[in-house]
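# here is my input; please provide its structure:
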Amino acid sequence: MAIATINPATGTTVRTFPELSEAEVEQKIGFAHDTWLTYRGTGFGERAELMRACADLFEKEADATARLMTTEMGKTLASARAEALKCARGMRYYADHAAEFLADEPLADPSAVGAKRALGRYQPLGVVLAVMPWNFPMWQVMRFAAPALMAGDVGLLKHASNVPQCALYLEDVFRRAGFPEGCFQTLLISSRQVEAILRDPRVVAATLTGSEPAGRSVAAICGDEVKHTVLELGGSDPFVVMPSADLDRAVETAVDGRVQNNGQSCIAAKRFIVHADIYDAFTERFVARMRGLRVGDPFDPSTDVGPLATEQGRADVEELVDDAVAAGATVLCGGRRPDGPGWFYPPTVITGITRDMRIFAEEAFGPVASVYRAADIEEALEIANATGFGLGSNAWTDDEAEQERFSSDLEAGQVFINGKTISYPELPFGGVKRSGYGRELSAHGIREFCNLKTVWVG
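This next block holds a predicted model:
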């Protein structure tokens, strides 16, 4: 795939970029490693000052940054601006809390291990490669970069090939904030160059957010090299609605959750599992709201859903819908691409899904919702967990016993009850099963790329 900005609303190429040569990549790895040797010795106070300066720039430049994101991957301008501001919030969170999260952990009774003093100490690992996706081109990167830089690590970014200007902005904004230039570098490279970087002994770990095949590849290489990885892969999140739920709020959140980011979010609700007693009422309202959404220019404030980010992404969504329809599923709204330029696809609702359809097992990365009928909580949980993914999940019920049951039995890294699944700096983020392993955000996220060293003093 060429490294290029291609406006998804028009399909026109805006700008192309050359790939770095092997020699240029080698130079950047060396620069990163040399920078880390000195940067790891800085204190939390100095790092926090730099991180807050970076947050200031993100806030000041949020409008311009939003336009860049919208141009490159098609998210609505309002959601792009919110993403820029969320990055600033994440940076400030780690600036405020890194010292606390990585403080020494002394053993309460060191005499129990025959020591005068014993503790655990968090220390940075070194150069970390981040392989990042296009769907949240700033926030996905920042939820790695902010904790890693505050921990004393340095980063190399291999961003998605369709958001090169976002990638270059990220390198530039860290530099302008005052971080040493080698602390965070963007590598404009193709996927075929990743393996050599992962095998370089100066690169000590990797984090990837993206597709399952990409995650398997990075995990296999790092496993061979015995290097630490964090993987956040796909999701096919369930959204369960029970009879005691506030139906109006559930429908409103269901629509928002399905079409957020033009339907291109790993933690977007994708499979709507509704109790039989309220199935008809929910589905009628849900379809009406989905049908009423405005699809169009993501720069237009009245637009609800912009284009999909890539031509191949739209083709993948179409194939899933067409396969389901050919096998007997019913399309209640949407289901056909509009005429005209750009990679638009309408909000779509499908029912009558059976287990032999691809959409039952695969992630629909676009504004396509599958609706299932469940007779009771047991069937709802069975349908919800009948997937290889386990990233986020939603359940709507005012029954406390049901709330506890969903919290316990939904197979996911996150369970949100009566609310939209969202990533927060304060909460750990990650999945189970084929959705990956490891955690981002919260105290757990900053500790992922640290060596927890045992110190024993006799």
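# CA atoms for contacts and neighbours, from now on please.
Will do.
# so who does Q414 touch?
Shown in contact with Q414 (C-alpha atoms under 8 Å, 6 or more residues apart in numbering): 391-393, 429-431.
# change it to 6 Å
By C-alpha atoms under 6 Å, 6 or more residues apart in numbering, the contact set of Q414 is G392.
# same deal with Y372?
By C-alpha under 6 Å, 6+ apart, the residues touching Y372 are 272-273.
# following the helix or strand where it lies in sequence, what is the next regular element?
For Y372, the element it lies in under DSSP states H and E is strand 368-374. Under the assignment DSSP H and E, the closest C-terminal helix or strand after strand 368-374 is helix 377-385.
# flag every buried residue along that next one.
Across helix 377-385, burial judged by 16 or more other C-alpha atoms under 10 Å covers 377, 380-381, 383-385.
# now those residues as JSON lines including distance to C54?
Below are the buried residues of helix 377-385 laid out as JSON lines (distance: C-alpha to C-alpha, whole Å):
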{"residue": "I377", "distance to C54": "47"}
{"residue": "A380", "distance to C54": "45"}
{"residue": "L381", "distance to C54": "43"}
{"residue": "I383", "distance to C54": "44"}
{"residue": "A384", "distance to C54": "41"}
{"residue": "N385", "distance to C54": "41"}
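# quick one more, to check against the first:
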Amino acid sequence: MILTRNPATGAELARYRAHDDAAIEDALAATAAAARDWATVALDDRLTLLLAVGKLLTERRDTYAALITAEMGKPLAESLAEIDKCAWNCRVVADLAPGWLADHPIDSAATRSWISYEPLGVIFAVMPWNFPFWQVLRFACAALAAGNAALLKHSPDVTGCALAIEALFTDAGAPPGLFRSLIVEAQRVPSVSARIVADARIAAVTLTGSERAGAAIARAAGAALKKTVLELGGSDPFVVLADADVPRAAEAAARSRFGNAGQSCVSAKRFIVVDAIADEFVAALLTEIPQIGPLARADLRDTIVRQIEQSVAAGATLLTGGTPVDGPGYHLEPAVLDHVTPGMPVFTEETFGPAAAVIRARDDDHAIELANDTDFGLGCSVWGEPEHALAVGRRIRSGALFVNAPVASDPRLPFGGVGRSGYGRELSAEGVREFTNVRTVAVA
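Now for the predicted structure:
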């Protein structure tokens, strides 16, 4: 049995019966059968399904947003924005996938030669709770557009969302078995996921989540010789140079760090600020701290409190926040720490909560050194005169570089990281093609 709770109050929301082995086998058989049929469906018809999904998302946005807020705690305005982004993604993929998946002619020694992008089969997805609709829709649109079926193992914390998304695809006209959600108790997730990855009916695996979960899935997929796409943690640097527009940078910094209560892999986490404007930036940042929702679970709040306390004990200055809010739910006052240095938890670990770590840099070279002092490599944001900031940003290792803007995902641009932030890409042409057999065809 799976129990979901409202993070704002701690109260029970619902109880769900988990799938047993027979139900899991039924889902595997159904998605495998659907994948064989869906691969023969014309691309235009596949994309018609995505448009129907997007239309329903828009029509039901209030219902779905309320479910997101109830299960993982983000403010309703943020939940509504998440649903709107999902609907946008459906439209973008439907509009651009014909070009992304078209045969690509290549000049060679053959009379004719080209690259084709062909379906793989069933894509198994392990998804997290922090963006319960967006994380799923961005993989599912790519997988289904490419001609695959999708089998989802969502976080138990958002079981209601997982079932709602399965029903969404069914209501939009998806064939039986094309998109299925598995409901698995937390303690069974590692063993069940490993068994599913090893199953011959699974063609590829995608995971968004922690390093530990990614490593486990990668081990299982490697043993089974299955392709994987992993989008893991991040400790994204937000670099503010001496010629930056400081008020604008501070506003964007607060929005990036504290949105979704800081529970985003791609949010800015380490604010590396050149000494010359550091005091001005910190003062501006403190005026921009927003009201936030609760963290999704008590253990997540405990982790970020531990990171803050250990960093302060190591010499960081806590300027505001960092204290759990008395009362029901999993609330935490947004925290800003100054004079953070390498080795402190808020510098070296991923901080998945509302804590901003300010690190002071002597100059550009020192800022680059600090930014690169991490095993992660998801996104990077650099603020300053555009060409100057771009030159600095090019020397920082990351999967995405944003100049004078916070890092964000866009369906038209590839998204993913390097290092311990994972590998492979989601979104855009690259994300859709991750779920294809890139096949060479040569005719003599």
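# I'd assumed G177 of structure 2 was in a helix, is it?
No: using DSSP: H, G, I helix; E, B strand; the rest coil, the secondary structure at G177 of structure 2 is coil, not a helix.
# what do we get in structure 1 for it?
In structure 1, the residue matched to G177 of structure 2 (TM-score structural alignment) is G182.
# what is the burial count for the closest residue in space to its match that isn't next to it in sequence?
Among residues not flanking G182 of structure 1 along the chain, A32 sits closest, at 4.8 Å (C-alpha to C-alpha, 6 or more residues apart in numbering). Per other C-alpha atoms under 10 Å, the neighbour tally for A32 of structure 1 reads 27.
# return the residue of structure 2 aligned against A32 of structure 1.
In structure 2, A32 of structure 1 lands on T31 (TM-score structural alignment).
# in the helix or strand hosting that match, what's buried?
Taking DSSP H and E as the definition, one finds T31 of structure 2 inside helix 21-38. Across helix 21-38 of structure 2, burial judged by 16+ other C-alpha under 10 Å covers 24, 27-28, 30-38.
# quick check: the gap between G392 of structure 1 and R434 of structure 1.
As judged by C-alpha to C-alpha, to the nearest Å, G392 of structure 1 and R434 of structure 1 stand 12 Å apart.
# give me the more crowded residue out of those two.
The neighbour comparison of G392 of structure 1 against R434 (other C-alpha under 10 Å) goes to G392, with 30 against 19.
# what does the more buried one align to in structure 2?
Using TM-score structural alignment, G392 of structure 1 pairs with G379 in structure 2.
# now the closest residue to G390 of structure 1 other than its chain neighbours: how far from L102 of structure 1?
Excluding the flanking residues, the one nearest G390 of structure 1 by C-alpha to C-alpha, 6+ apart is A412, at 4.1 Å. Distance check for A412 of structure 1 against L102 of structure 1: by C-alpha to C-alpha, it reads 27 Å.
# out of those two, which sits in the more crowded spot?
Between A412 of structure 1 and L102, A412 has the larger neighbour count (other C-alpha under 10 Å), namely 24 against 21.
# contacts only, for the more buried one.
With C-alpha under 6 Å, 6+ apart, A412 of structure 1 has these contacts: 390-392, 431-432.
# map it across to structure 2 for me.
Checking TM-score structural alignment: A412 of structure 1 goes with S398.
# three-state assignment of its match?
Secondary structure, three-state DSSP: S398 of structure 2 is coil.
# returning to that earlier point: restricted to helices, list the contacts of A412 of structure 1.
Among the contacts of A412 of structure 1, no member is found in helices (DSSP state H).
# of these, which is the nearest to V154 of structure 1?
Nearest to V154 of structure 1 out of the contacts of A412 of structure 1 is G431 (C-alpha to C-alpha; 24.7 Å).
# in structure 2, what residue corresponds to the closest one?
In structure 2, G431 of structure 1 lands on G417 (TM-score structural alignment).
# and for its match, the neighbour number?
Neighbours of G417 of structure 2 under the rule other C-alpha under 10 Å: 25.
# how far away is the residue of structure 2 sitting at the aligned position of A245 of structure 1 from E385 of structure 2?
Residue correspondence to structure 2 (TM-score structural alignment): A245 of structure 1 is matched to A244. Using C-alpha to C-alpha, one gets 6 Å for the distance from A244 of structure 2 to E385 of structure 2.
# and G155 of structure 1, that one's in a helix?
No: counting by three-state DSSP, G155 of structure 1 is located in no helix; its state is strand.
# what residues are up against it?
Applying C-alpha under 6 Å, 6+ apart to G155 of structure 1 gives the contacts 127-129, 184.
# circling back: surely the match of G392 of structure 1 meets D236?
Yes: when contacts are counted by C-alpha atoms under 6 Å, G379 of structure 2 is listed as touching D236 (5.4 Å).
# what's the distance between A88 of structure 1 and V25 of structure 1?
Separation of A88 of structure 1 from V25 of structure 1 (C-alpha to C-alpha) stands at 29 Å.
# and the strands in the stretch 101-250 of structure 2?
Using DSSP state E, counting those that start in this stretch, the strands assigned to the stretch 101-250 of structure 2 run over residues 104-105, 112-119, 122-126, 149-153, 179-182, 202-208, 227-231, 236-240.
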